[in-house]
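Asks: All I have is the shape, not the residue letters:
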């Protein structure tokens, strides 16, 4: 293999080829996840999705954790907080998540394989949840008094298929919450990898902020977020197992120093 493809560079710890391969793997996996998530949408199953949402509402009331309306009210009562929450809901899952993954690859490459495998496994678990337990979000459930904050802030109806962003939109892909899942999969590793106290606190609190955002905007129940955390926990165990069995899988450049120090 030409040395120019695998030679370590200042910003590419394993060379050009490894960076390209990792990018293609992550983009392909995420694209498959998004497309499959959208194609799962079965309008004939809407009654099932609302029945599942009613079950979650009943379970939360029984456990006294039905806080979604209170969270949205609190966000609305603070000037600018709801707009900020809506903006974060729309952008955080992609922009912050993949920006963080790029940072981990470049600056903490020894941990990237674990994080990458955890994401791919979590995407698979999420798709399983969308198929087996389609669930309407709080904003669509009648009688809860929860409105669609994102639509109100952006002026875009997520059910309007004339918008390209909504072509593969699935309104019933609420369980598990992958907004919460994504935030955990970058928040915890970055908190563990950070050298400075402020950044450790920031990334440690980031998943809680995202949990607040998804409830404030009316897109998820608290239980959705809890199940998102469960999916991440399972994905982390699988990623750790894969790392122990094949610690250098999908690495095409030279092995970086400290390659065995992946986050677990």
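Replies: Done, it's in. What you see is a predicted model, and the numbers here were worked out from it, not measured in a lab.

Asks: CA only for contacts and neighbour counts going forward, please
Replies: Will do.

Asks: any chance you could map the helices in the stretch 1-150 of the chain?
Replies: Ranges of helices within the stretch 1-150 of the chain are 3-6, 15-39, 46-63, 68-77, 81-91, 97-107, 109-132, 149-154, based on DSSP state H, counting those that start in this stretch.

Asks: most tightly surrounded among the ones you listed?
Replies: Ranked by mean neighbour count under mean count of other Cα atoms under 10 Å, the helices of the stretch 1-150 of the chain are led by helix 109-132, which reaches a mean of 21.

Asks: Distance to residue 170 for the helices of the stretch 1-150 of the chain - can I get that in CSV?
Replies: Below are those laid out as CSV (distance: least, Cα to Cα, whole Å):
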stretch, distance to residue 170
helix 3-6, 40
helix 15-39, 5
helix 46-63, 11
helix 68-77, 21
helix 81-91, 15
helix 97-107, 21
helix 109-132, 9
helix 149-154, 15
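
Asks: try this one next to it:
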């Protein structure tokens, strides 16, 4: 049998759409296609996934050998590189902000809490108001965090506050505030030499880009831009990171967006806001295609 053709309204001959069979039914999608399609998120699965993923991230991050000597050598190299680039102002910022007690204490708590609160808040907001974009945006966050673990393993780095002979101030210790898992009584629970890349920057940029791209209110877009900017100031003022650690976080985020784009075929904010179920989409495609075929055959 020859290839089936239909007559269009202009009287031209055309082949049926490859998306449907001749009887008007959509072909069964492959397993890979089903995996790459956006589906409505399920609350129990998302809570479990986030909890397990963060536990795994913390376990792996803290299991990376601390390599103190190498981490300090890398910190000295970063510090020298920033001097060569003319951007080594971390110590100046650290001392200036530390002189204002209420400000540095606020930054200590900012560093300790908003990292988690804002990120979880954005995930909840996406789940409730942008379910069609939730999974692709969540993939960006997870991929960003995953590739950061590689950085912690390959490039141990001491934060400025742990450098010897550079006179940086560990603001958490000086002001006796609870502000870092890597300071005070909590320091033994966290790898202190996992400063590169900065996930405070990676996660805050993820939040900021998501808010900026998906909101329409000008004030919300401004907040989206301010959050990673303020986070950058905080990580430097508290001597937890160098400027270049923030660049590492930015590169990790770029990797996350790249992976999400390859997997879903689009950037998250360009995907539909709501999810159309597979069954509904298949049925509507089949009915519409069948109607077109029947009309053309008359």
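Replies: Right, received. Where do you want to start? Quantities reported herein were computed from a predicted structural model and do not represent experimental measurements.

Asks: Relative to residue 231 of the first structure, which of the helices of the stretch 1-150 of the first structure is closest?
Replies: Among the helices of the stretch 1-150 of the first structure, helix 109-132 comes nearest to residue 231 of the first structure, with 6.0 Å by Cα to Cα.

Asks: which residues in the second structure does the closest one align to?
Replies: Aligned by TM-score structural alignment, helix 109-132 of the first structure corresponds to residues 131-154 of the second structure.

Asks: which residue lines up with residue 236 of the second structure in the first structure?
Replies: By TM-score structural alignment, residue 236 of the second structure lines up with residue 215.

Asks: which one of the helices of the stretch 1-150 of the first structure lies closest to residue 191 of the first structure?
Replies: helix 97-107 (11.6 Å).

Asks: So for residue 177 of the first structure, which of the helices of the stretch 1-150 of the first structure sits nearest?
Replies: Closest of the helices of the stretch 1-150 of the first structure to residue 177 of the first structure is helix 109-132, at 8.1 Å (criterion: Cα to Cα).

Asks: Give the other helices and strands that that closest one contacts.
Replies: helix 15-39, helix 97-107, helix 178-193, helix 222-245 (3 or more Cα pairs under 8 Å, 6 or more residues apart in numbering; DSSP states H and E).

Asks: one step back: do you know which of the helices of the stretch 1-150 of the first structure lies nearest residue 221 of the first structure?
Replies: Once the helices of the stretch 1-150 of the first structure are compared by Cα to Cα, helix 68-77 is nearest, at 6.4 Å.

Asks: which residue lines up with residue 65 of the first structure in the second structure?
Replies: Checking TM-score structural alignment: residue 65 of the first structure goes with residue 87.

Asks: give the contact list for the spatially closest residue to that match that is not a sequence neighbour.
Replies: Computed as Cα to Cα, 6 or more residues apart in numbering, the closest residue to residue 87 of the second structure that is not its neighbour in sequence is residue 243, at 7.9 Å. The neighbourhood of residue 243 of the second structure, defined by Cα atoms under 8 Å, 6 or more residues apart in numbering, consists of 87, 90, 232, 236.

Asks: What of residue 159 of the second structure?
Replies: Residue 159 of the second structure neighbours (Cα under 8 Å, 6+ apart): 75, 192-193, 195, 239-242.

Asks: could I get those residues as JSON lines with secondary structure and distance to residue 158 of the second structure?
Replies: Shown next, in JSON lines, are the contacts of residue 159 of the second structure (DSSP: H, G, I helix; E, B strand; the rest coil; distance: Cα to Cα, whole Å):
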{"residue": "75", "secondary structure": "helix", "distance to residue 158 of the second structure": "6"}
{"residue": "192", "secondary structure": "coil", "distance to residue 158 of the second structure": "7"}
{"residue": "193", "secondary structure": "coil", "distance to residue 158 of the second structure": "5"}
{"residue": "195", "secondary structure": "coil", "distance to residue 158 of the second structure": "6"}
{"residue": "239", "secondary structure": "coil", "distance to residue 158 of the second structure": "10"}
{"residue": "240", "secondary structure": "coil", "distance to residue 158 of the second structure": "9"}
{"residue": "241", "secondary structure": "coil", "distance to residue 158 of the second structure": "9"}
{"residue": "242", "secondary structure": "coil", "distance to residue 158 of the second structure": "10"}
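
Asks: okay, among those, which ones form the most distant pair?
Replies: Across the contacts of residue 159 of the second structure (Cα to Cα), the longest gap, 14.1 Å, separates 192 and 242.

Asks: Give me the neighbour count for the counterpart of residue 213 of the second structure in the first structure.
Replies: Under the alignment (TM-score structural alignment), residue 213 of the second structure pairs with residue 192 of the first structure. Counted with other Cα atoms under 10 Å, the neighbours of residue 192 of the first structure add up to 14.

Asks: Can you tell me how far residue 192 of the first structure is from residue 120 of the first structure?
Replies: According to Cα to Cα, to the nearest Å, residue 192 of the first structure and residue 120 of the first structure sit 20 Å apart.

Asks: what does residue 204 of the first structure give?
Replies: 22 Å.

Asks: still on that earlier bit, show me the contacts for the match of residue 236 of the second structure.
Replies: Residue 215 of the first structure neighbours (Cα under 8 Å, 6+ apart): 68, 71-72, 221-222.

Asks: possible to save those as JSON lines with distance to residue 200 of the first structure?
Replies: Below are the contacts of residue 215 of the first structure laid out as JSON lines (distance: Cα to Cα, whole Å):
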{"residue": "68", "distance to residue 200 of the first structure": "28"}
{"residue": "71", "distance to residue 200 of the first structure": "25"}
{"residue": "72", "distance to residue 200 of the first structure": "27"}
{"residue": "221", "distance to residue 200 of the first structure": "27"}
{"residue": "222", "distance to residue 200 of the first structure": "25"}
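
Asks: residue contacts, the equivalent of residue 111 of the second structure over in the first structure?
Replies: Aligned by TM-score structural alignment, residue 111 of the second structure pairs with residue 89 of the first structure. Going by Cα under 8 Å, 6+ apart, residue 89 of the first structure touches 150, 179, 210, 213-214, 217.

Asks: Contact partners for the spatially most central residue of the second structure?
Replies: Taking Cα atoms, centre = their mean as the criterion, residue 141 is the residue nearest the geometric centre of the second structure, at 2.6 Å. Applying Cα under 8 Å, 6+ apart, one finds that residue 141 of the second structure lies in contact with 203, 206, 253, 256.

Asks: Just give me the closest of these to residue 59 of the second structure.
Replies: Nearest to residue 59 of the second structure among these: residue 203, at 18.3 Å, using Cα to Cα.
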